[in-house]
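S.K.: Sequence and predicted structure, then a few things I'm wondering about:
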Amino acid sequence: MSGDRERDESGQFEPEYTDEEIIQAVRLNEPAGTQEVADELGIARQSVDYRLRKLLDQGHVEKQKIGNSLVWRVSE
């Protein structure tokens, strides 16, 4: 519930899951689709997509196009 979540200094809600929890969900489902990660954590696909793209920019995960699907892997 959003009423239980903490806000950061700028007033934004703190993420429900840490980067490591997102990475672990990718690792468990590799190659992991965005929806698979969302289902693993029980959060919206859009939220997971946003977080995965941030992790991609930081070099923690890699993306790959397989057919029409985008999948994620943990960077080594």
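M.R.: Okay, I see it. Residues are numbered from 1 along each chain as shown.

S.K.: switch to C-alpha atoms for all contacts and neighbour counts from now on
M.R.: OK.

S.K.: Tell me which residues of the longest helix along the chain come out buried.
M.R.: Longest helix of the chain, by residue count under DSSP state H: helix 45-57. By neighbour count on 16 or more other C-alpha atoms under 10 Å, the buried set for helix 45-57 is 45, 48-49, 51-53, 55-56.

S.K.: One more: stretch 15-29?
M.R.: Buried, per 16+ other C-alpha under 10 Å, within stretch 15-29: 22-23, 25-27.

S.K.: Please apply the same query to stretch 69-76.
M.R.: 71-74.

S.K.: try this one side by side with the last:
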Amino acid sequence: MSDRTRDDETKQFSQEYTDDDFLEAIRECPVPSTGEIAEAVGCYRKTVLKRLGELEKQGEVGHKKVSGKAKVWYIDDE
């Protein structure tokens, strides 16, 4: 059983990671691929793709495909 908490009102699980966790990982990783970011934050690649996808829609980050499905992420304002 998971030890994550669920919001009583929305029934959604609370987010374990902040946007800053992902942005900091992009800044600190030499080549911030999805896998590198997942390792730095301590989450699944799927979580990275979801959260960075949301940040990309907000104009915070962008990505470049480097081969096949591999993506390298960057902070859009830098």
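M.R.: It's in. Note that the structure is predicted; figures quoted are calculated from it, not measured.

S.K.: Got a TM-score for the two of them?
M.R.: Remark: TM-score between the superposed chains equals 0.84 [TM-score structural alignment, normalised by the length of structure 1]; 76 aligned residues with a C-alpha RMSD of 1.9 Å.

S.K.: Distance to residue 41 of structure 1 for the buried residues of stretch 15-29 of structure 1 - can I get that in a markdown table?
M.R.: Listed next are those as a markdown table, based on distance: C-alpha to C-alpha, whole Å:
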| residue | distance to residue 41 of structure 1 |
| --- | --- |
| 22 | 8 |
| 23 | 11 |
| 25 | 7 |
| 26 | 10 |
| 27 | 13 |
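
S.K.: could you dump these to TSV with secondary structure?
M.R.: Formatted as TSV, the buried residues of stretch 15-29 of structure 1 follow (DSSP: H, G, I helix; E, B strand; the rest coil):
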residue	secondary structure
22	helix
23	helix
25	helix
26	helix
27	helix
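
S.K.: of those, closest to residue 40 of structure 1?
M.R.: residue 25 (6.3 Å; C-alpha to C-alpha).

S.K.: Tell me, how many residues neighbour the spatially closest residue to that closest one that is not a sequence neighbour?
M.R.: Setting aside the residues directly before and after it, residue 25 of structure 1 is nearest to residue 37 in space (C-alpha to C-alpha, 6 or more residues apart in numbering), at 5.6 Å. Per other C-alpha atoms under 10 Å, the neighbour tally for residue 37 of structure 1 reads 26.
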